[in-house]
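Novice: pasting the structure only:
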């Protein structure tokens, strides 16, 4: 698998990482052994970046990743995140917390759950509007100085906030949702800013949380605990409109002899970014990795722009409360 630089601080990762959230959190019941097999298979196929967060579970996802990396830590780039507040009893509070003392209080727990002495990449998961981002990154920079963290990143931040954080300590990565169904970063200055500043970009949910695979035709097909049941773009009328776009994607994919998911993922990779598709099944993982071999011509790219231009997806990408946590 091709390698890509994230930032100018020396971090290099596979162009596809593995988003581990769904292996323990958010998408319904999980077969733990199949999830472990999936992560192991990803590493066999050349994936080097595993992405998690203390919020996922909470905590159980980091524990899962800790099992995956045990005995082979030096071969894997591990990223985690802090800033979606988790109470001392392990419950989700629903608040953002970017206070320096909170960040410092979280990192040791993350390292313990992962079974490691350092994080390769540590993101501010969400920007706390009540705390200047300079203060949050002051604390994160101290963790770098202490050797607990190698590189810093920020997730779902505006272009202006990215500049402010980067001025405190060089960012290696900005992580934001990016796919044919979510192209906001092309228009809100985020992609332009990271490229200007030499910061890497990591796109999560590059398959539109499964929308772009064509496999989701109704929320009734999703598990009761699957959070997509409350995501606006998966609701009945919105989903019907979005599936009309997916059907055109399916037609183009069939003509190229690939799946719609592989075509959508190949498009993200063609933007010279790192993608972290998530899955908990070996079969889907192998399909995703194969997307790195799909080459898109100029005509293909033009056709995809016509099929799924910015703004073509109907419905927000999160419920109202979660949308309010996005910076800018």
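Specialist: Now that the structure is in, tell me what you want to look at. Quick caveat: nothing in here was measured; it's all calculated off a predicted structure.
Novice: when you work out contacts or count neighbours from here on, use the C-alpha atoms and nothing else.
Specialist: Fine.
Novice: what's the end-to-end length of stretch 285-298?
Specialist: Taking Cα to Cα, to the nearest Å, stretch 285-298 runs 27 Å from one end to the other.
Novice: apart from its neighbours in sequence, what residue is nearest the residue sitting nearest the centre point of the chain?
Specialist: Of all residues in the chain, the one closest to the mean position by Cα atoms, centre = their mean is residue 204, 2.8 Å from it. Closest residue to residue 204 apart from its sequence neighbours, by Cα to Cα, 6 or more residues apart in numbering: residue 177 at 4.7 Å.
Novice: mind checking how far the one you found is from residue 51?
Specialist: Applying Cα to Cα, one obtains 14 Å for the distance of residue 177 from residue 51.
Novice: alongside the first one, take a look at this:
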């Protein structure tokens, strides 16, 4: 497995997003199966595992910690906290420390390698968060820190206080907004970029059908790119992926991941999967090399394609109302 640098952290070029083992995509695997799949990803060379306190109300951290206990010193564990308010009696620093201690306990570890602010709070200055993260780095509680879904301006302000290790945001062939300002800012400042949903919740694997139905807390129920009309409207993108995949004798998902790996060397996606063959497929994308000519061809074709539907926090919140 090739490796990449997120700041000073070295990770496998492709990591594993672990959210789906606990929630977000309908029925979850049984616990032993989930443990086995996380361990299997490690056996295949994955060293970057992403979780959050909010996934399964903390249970995902417990799962990830248990799965990786025997190889803790050989992996990078990333988790996230979410705070929205701060006050004189309950300042952000106090909250961050409490959240971190709870995550460490659930994970069963003494430090987190990469600690993200899950979403930027509208009420707490990013500088205040950055200062607290800097203290935790000095104390050895975390090795690095990051932001999720931050703007370039927020990234710059936070980085000026405590250098960021990584920024995690949605990025795929179906969602390229971060290419305008965020990824260039990360490149300029030496910050790693970690795409979540790099396969657009599975859409870019090329197997989505208009007649598919999703149950329970499956986010595809509310992500508009999975609306029946949008599935049909986005078919040109799927056709493009299949064409390049056939030419390279790989899969559409591997073309999607290889495309972003070829864009910048500080990009390290974290696709999620709950099946052995899909984990093999996704991690195998690190071995798919796109030439400069092939990348240019893909970019030229993508520029001709309109994308219909998206994925927003507001839509996903509808699942839990």
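Specialist: Everything's here; your move. Nothing here was measured: the structure is a model prediction, and the numbers come from that model.
Novice: what's the TM-score here?
Specialist: Structural agreement between the two chains, given as a TM-score (TM-score structural alignment, normalised by the length of structure 2), stands at 0.91; 310 aligned residues with a Cα RMSD of 2.1 Å.
Novice: ok, back up a step: what's the match for the residue nearest to the centre of structure 1 in structure 2?
Specialist: Aligning on TM-score structural alignment places residue 204 of structure 1 opposite residue 196 in structure 2.
Novice: so the residue nearest to the centre of structure 1 touches residue 279, yeah?
Specialist: No. Residue 204 of structure 1 sits out of contact with residue 279 when judged by Cα atoms under 8 Å, with a separation of 11.9 Å.
Novice: and for these two, which residues touch both?
Specialist: In terms of Cα atoms under 8 Å, 6 or more residues apart in numbering, residue 204 of structure 1 and residue 279 are both contacted by the residues residue 19.
Novice: for structure 2, longest helix please?
Specialist: Longest helix in structure 2 by number of residues, with DSSP state H as the criterion: helix 92-107.
Novice: in structure 1, which residues correspond to it?
Specialist: Counting by TM-score structural alignment, helix 92-107 of structure 2 lines up with residues 99-114 of structure 1.
Novice: who touches the matching stretch?
Specialist: The set of residues that contact stretch 99-114 of structure 1 without belonging to it, under Cα under 8 Å, 6+ apart, is 54, 59, 62-67, 69, 80, 82-83, 117-119, 131, 135-136, 138-140, 143.
Novice: hmm, back to that, which ones are touching the residue nearest to residue 204 of structure 1?
Specialist: Contact criterion Cα under 8 Å, 6+ apart gives 156, 203, 204, 205, 206 as the residues in contact with residue 177 of structure 1.
Novice: that one -> structure 2?
Specialist: When structure 2 is aligned by TM-score structural alignment, residue 177 of structure 1 is paired with residue 170.
Novice: then residue 281 of structure 1?
Specialist: Applying TM-score structural alignment, one finds that residue 281 of structure 1 aligns to residue 275 in structure 2.
Novice: what about that match, neighbour count?
Specialist: 13 (other Cα atoms under 10 Å).
Novice: I'd say it and residue 37 touch.
Specialist: Yes. Taking Cα under 8 Å as the definition, residue 275 of structure 2 is a contact partner of residue 37 at 7.3 Å.
Novice: where in structure 2 does stretch 146-161 of structure 1 fall?
Specialist: Going by TM-score structural alignment: stretch 146-161 of structure 1 matches residues 139-154.
Novice: and the matching stretch, what's buried?
Specialist: Judged by neighbour count (16 or more other Cα atoms under 10 Å), stretch 139-154 of structure 2 contains these buried residues: 141-152, 154.
Novice: now swap in stretch 263-280 of structure 2 and tell me
Specialist: Burial within stretch 263-280 of structure 2, assessed by neighbour count using 16+ other Cα under 10 Å, is assigned to 265, 266, 267, 268, 269, 270, 271, 272, 273, 274, 279.
Novice: thanks a lot, catch you later.
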